[in-house]
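> got a structure for you, letters missing:
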């Protein structure tokens, strides 16, 4: 199964590789026939893992497309459409996409790391420095955590806003990647300060001045970091992507990271697919945040309980969970997650659906989704061919 699934995954990535970069899907769905920042970089990581020069070149072109269309203030496009009519650039829908900025920095540095090409980072220094200045300004209070609007990242129809854990972690990863090349004492100190604030505000029983002391004291912390907090309080759902990054980036104590891994493994076992839901538990119609969730969609509502961001299982997210398991020397558990990703991707004759209902196993979203294939390739090569990303 692994060999066939891997070959099918590479086949899909080749289908979405264009002269301008990776498209989000091979389906003729207008919003997905674009070069996306986060999708493109995740596909790019898979390209590097594969060693396939055609795919690696598509990654480079993805990064160049994003760089050429950076906004003067520093914003990286959420997505870019290039066709015979011209170029159409989007920096976000209902809100701007904070994670496009960090994924771009990560992408440039990962490509340069793989190619052993410092000049690739140097040639994008001005774009990266603009990105870093923009992230500083998005702190607003200059206290080291970026403030993210509702709909401001990959979970663009979910309820997270304010100090969103996922975005803080991506910023740390981006800074670490860039600092691998530039060796800046200022960036080193910034990484320390952001990490400190994450541990103070997202972990239980930590010393230090909290952003929101009253709200922090009301949280019943579990064996993971909550997904976000804002002036209105904490949202305590488990964010699988963010907590995988916590483990991958070694944030917090070893004991707490082990708790995250154990919680994640147990949760994945509870689903019929054997895959982590993106966020858990699902928000139901009777829950406090249902109206916030229901109204946060530009077109049709997709976040029914156990689907999409609201408890749905995404192969892409589970690819990063698998990398987190490998980082903690849990090879057998990572291999099981890969097997389950491949089984999900193989449904309906390898349709590579975007996500699945974690209760019924029914597919949701767009088929032939590129980053569903990318997750399989990235985890496969990391597990069986010792591919290493820069962290």
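Received, thanks. Everything numeric here is computed off the predicted structure, so don't read it as measured data. Numbers count the residues shown, from 1 in each chain.

> hey, let's count contacts and neighbours off CA atoms from now on
Will do.

> how about the helices in the stretch 151-300 of the chain?
165-182, 185-202, 213-218, 240-248, 254-270, 290-295 (DSSP state H, counting those that start in this stretch).

> Tell me which of these approaches residue 379 most closely.
Residue 379 sits nearest to helix 240-248 of all the helices of the stretch 151-300 of the chain, at 13.2 Å, using CA to CA.

> Next, the angle helix 254-270 makes with the closest one.
Here helix 240-248 runs at 140 degrees with respect to helix 254-270, directions being taken by axes from the mean of the first three to the mean of the last three CA atoms, to 10 degrees.

> Report the contact partners of the residue lying closest to residue 277 once chain neighbours are set aside.
Setting aside the residues directly before and after it, residue 277 is nearest to residue 313 in space (CA to CA, 6 or more residues apart in numbering), at 4.2 Å. Contact analysis of residue 313 by CA atoms under 8 Å, 6 or more residues apart in numbering lists 275, 276, 277, 278, 307, 355, 356, 357, 358.

> which one of those residues has the most neighbours?
Using other CA atoms under 10 Å as the contact criterion, the top neighbour count among the contacts of residue 313 goes to residue 277, which has 34 neighbours.

> ok, now which ones touch the most centrally placed residue in the chain?
Taking CA atoms, centre = their mean as the criterion, residue 241 is the residue nearest the geometric centre of the chain, at 6.1 Å. Each residue near residue 241 by CA under 8 Å, 6+ apart is listed here: 166, 278, 317, 318, 320, 321.

> repeat that for 6 Å
Contact analysis of residue 241 by CA atoms under 6 Å, 6 or more residues apart in numbering lists residue 317.

> if I look at it, how far off is residue 118?
Separation of residue 241 from residue 118 (CA to CA, to the nearest Å) stands at 29 Å.

> longest strand in this protein, by residue count?
strand 233-239 (DSSP state E).

> and it, what other elements does it pack with?
The helices and strands touching strand 233-239, judged by 3 or more CA pairs under 6 Å, 6 or more residues apart in numbering; DSSP states H and E, are strand 226-230, strand 279-280.

> In which helix or strand does residue 317 reside?
Counting by DSSP states H and E, the element that carries residue 317 is helix 315-327.

> could you give the angle of that helix to helix 254-270?
Between the axes of helix 315-327 and helix 254-270, defined by the same axes, to 10 degrees, the angle is 140 degrees.

> tell me what the following helix or strand past helix 315-327 is packed against?
Beyond helix 315-327 on the C-terminal side, the first helix or strand identified by DSSP H and E is helix 331-345. In terms of contacts (3+ CA pairs under 6 Å, 6+ apart), helix 331-345 is packed against helix 315-327.

> Alongside the first one, take a look at this:
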């Protein structure tokens, strides 16, 4: 067992609380909260670890989110507990669409791994509220979610509208739930969502598009564009989204090989050996800079090669590694795992949130739980045959 793995397990214990996983072991108010997205990703790592105490913390995370679900179905972005008071947030400048999908994924992954289908049954009403809300967020009833700016994990980036990452999380969530429900109606919905993803995000599609004119202007590369809206496509490479597409086996095998080739070549070309979250970076001379620089609630962090704007995150690369292992690209996945471990190790295993892709300088918060989760997920997939439900 590697030192990186042991340190990652230790970090998850330090980020455990009586209410669930906290985002960081650092004493920073916004990170000492139970987050839907972070909590489920850490929960997947807990399941992978097979540690009963960490798995119990994951269960508490899911219970906290369930107990504070809004009556319309919205799942908290995060929940804070301090001085006998509870502070529930459903998002900052905009609501968080991915809190809903990560929640469904979390409930189902826990039930699958622990062989407890009754856990899904217990929260069936909560999940059905989530599914109805996701349907409403299509707005036009054409099977793709419409996501506001700041509406997901890349909350200070420029993606909005039909964001690929959110469509893929919805597919994963519905497939996970349908593993237990086995509903023909749900199966048909999943097929329709995937068909729309393939029609609107893949090159050379002959199916009817949402935005035909904009689609025809896109110069497709060996990866899927990150989003489109009525104003057109954003063609940056989204590492998280493309990793999810591979993990969920969406698209034909020939294009998936191109995705893997592009992503691995990009990772290998950087000093960290990791994929940047979005690529290429947006610079002050680019027309998108104005939108980027104004999309922050507190301080601006999206300098070129940092944060979402071309910064590298261990957590994101964890999902790329999972996709590679799932595709039996063992050597490539081992490379990503090694690079995640080396990155988490910087400054005596400080597990930074993200890094400047150009300089390797750390950014964001130290002792970030999901940075350690990436190591655990990949280590256990590689050496203990851990399987997630996809």
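Sure, I can see it. Keep in mind that what you see is a predicted model, and the values were worked out from it rather than measured.

> And the TM-score between these chains?
The TM-score (TM-score structural alignment, normalised by the length of the second structure) is 1.00; 390 aligned residues with a CA RMSD of 0.5 Å.

> Pull the number of nearby residues for residue 362 of the second structure.
A total of 23 residues lie near residue 362 of the second structure under the criterion other CA under 10 Å.

> Now do it against residue 356 of the second structure, distance only.
Residue 362 of the second structure sits at a distance of 6 Å from residue 356 of the second structure (criterion: CA to CA).

> try residue 335 of the second structure
Shown here: residue 335 of the second structure relative to residue 356 of the second structure, a distance of 19 Å by CA to CA.

> do the same with residue 60 of the second structure
Taken as CA to CA, the spacing of residue 60 of the second structure relative to residue 356 of the second structure amounts to 34 Å.

> same check, this time on residue 122 of the second structure
For residue 122 of the second structure, the distance to residue 356 of the second structure equals 43 Å [CA to CA].

> In stretch 365-385 of the second structure, which residues are buried?
Going by neighbour count (16 or more other CA atoms under 10 Å), the buried part of stretch 365-385 of the second structure is 365-382.

> for stretch 8-19 of the first structure, same thing?
With burial defined by 16+ other CA under 10 Å, the residues of stretch 8-19 of the first structure counted as buried are 8, 9, 10, 12, 13, 14, 15, 16, 17, 18.

> So which of those belong to strands?
Restricting these to those inside strands, with DSSP E as the criterion, leaves 17, 18.

> of the buried residues of stretch 8-19 of the first structure, closest to residue 283 of the first structure?
Each of these was checked against residue 283 of the first structure using CA to CA; the closest is residue 9, at 32.1 Å.

> ok, residue 9 of the first structure touching residue 373?
Yes. Using CA atoms under 6 Å, residue 9 of the first structure and residue 373 qualify as a contacting pair, with a distance of 4.6 Å.

> what sits in contact with each of the two?
Going by CA under 6 Å, 6+ apart, no residue sits against residue 9 of the first structure while also sitting against residue 373.

> out of the helices of the stretch 151-300 of the first structure, deepest packed?
The highest mean neighbour count among those, using mean count of other CA atoms under 10 Å, belongs to helix 240-248: a mean of 24.

> After superposing, tell me the mean distance of that helix to the second structure.
Average distance, helix 240-248 of the first structure versus aligned residues of the second structure after superposition (mean CA distance after the TM-score superposition for the first structure): 0.3 Å.

> Onto which residues of the second structure does that helix map?
Under TM-score structural alignment, the alignment places helix 240-248 of the first structure onto residues 239-247 of the second structure.

> Off-centre distance for that stretch?
Put simply, stretch 239-247 of the second structure sits 9 Å off its chain's centre (CA atoms, centre = their mean, to the nearest Å).

> do stretch 184-196 of the second structure as well
Counting by CA atoms, centre = their mean, stretch 184-196 of the second structure is centred 21 Å from the centre of its parent chain.

> Look up the counterpart of it in the first structure, residue range please.
Residues 185-197 of the first structure are where stretch 184-196 of the second structure lands, counting by TM-score structural alignment.

> on average, how far is the matching stretch from the matching bit in the second structure?
Compared with the second structure, stretch 185-197 of the first structure is 0.4 Å away on average (mean CA distance after the TM-score superposition for the first structure).

> Give me the neighbour count for the residue nearest to residue 322 of the first structure when sequence neighbours are not counted.
Leaving aside its chain neighbours, residue 322 of the first structure sits nearest to residue 334 (4.7 Å; criterion: CA to CA, 6+ apart). Applying other CA under 10 Å, we find 27 other residues in the vicinity of residue 334 of the first structure.

> Going by residue numbers, what spans are strands in the stretch 1-150 of the second structure?
16-17, 20-21, 34-35, 78-82, 85-89 (DSSP state E, counting those that start in this stretch).

> With the first structure overlaid, how far apart is the first one on average?
Just to be clear, that refers to strand 16-17 of the second structure. Between strand 16-17 of the second structure and the aligned residues of the first structure, the post-superposition mean distance stands at 0.7 Å (mean CA distance after the TM-score superposition for the first structure).

> So what's the gap between that strand and the chain middle?
The offset between the C-alpha centroid of strand 16-17 of the second structure and the centroid of the whole chain comes to 21 Å, using CA atoms, centre = their mean.

> Tell me how many other residues crowd the aligned partner of residue 106 of the first structure in the second structure.
Residue correspondence, TM-score structural alignment: residue 106 of the first structure in this structure matches residue 105 in the second structure. Summarising burial for residue 105 of the second structure: neighbours were counted as other CA under 10 Å, giving 28.

> you'd agree residue 105 of the second structure is up against residue 173?
Yes. The pair residue 105 of the second structure / residue 173 is scored as a contact, 4.8 Å apart, by CA under 6 Å.

> Now do the contacts for the match of residue 106 of the first structure.
Taking CA under 6 Å, 6+ apart as the test, what residue 105 of the second structure contacts is residue 173.

> same question, residue 88 of the first structure
Counting by CA under 6 Å, 6+ apart, residue 88 of the first structure has contacts 80, 81.

> same thing with residue 102 of the second structure?
For residue 102 of the second structure, the contacting residues are residue 37, by CA under 6 Å, 6+ apart.

> In TSV: the helices and strands packed on strand 233-239 of the first structure, plus mean neighbour count and distance to residue 145 of the first structure.
Conversion of those to TSV gives the following (neighbours: other CA atoms under 10 Å; distance: least, CA to CA, whole Å):
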stretch	mean neighbour count	distance to residue 145 of the first structure
strand 226-230	22	11
strand 279-280	22	21
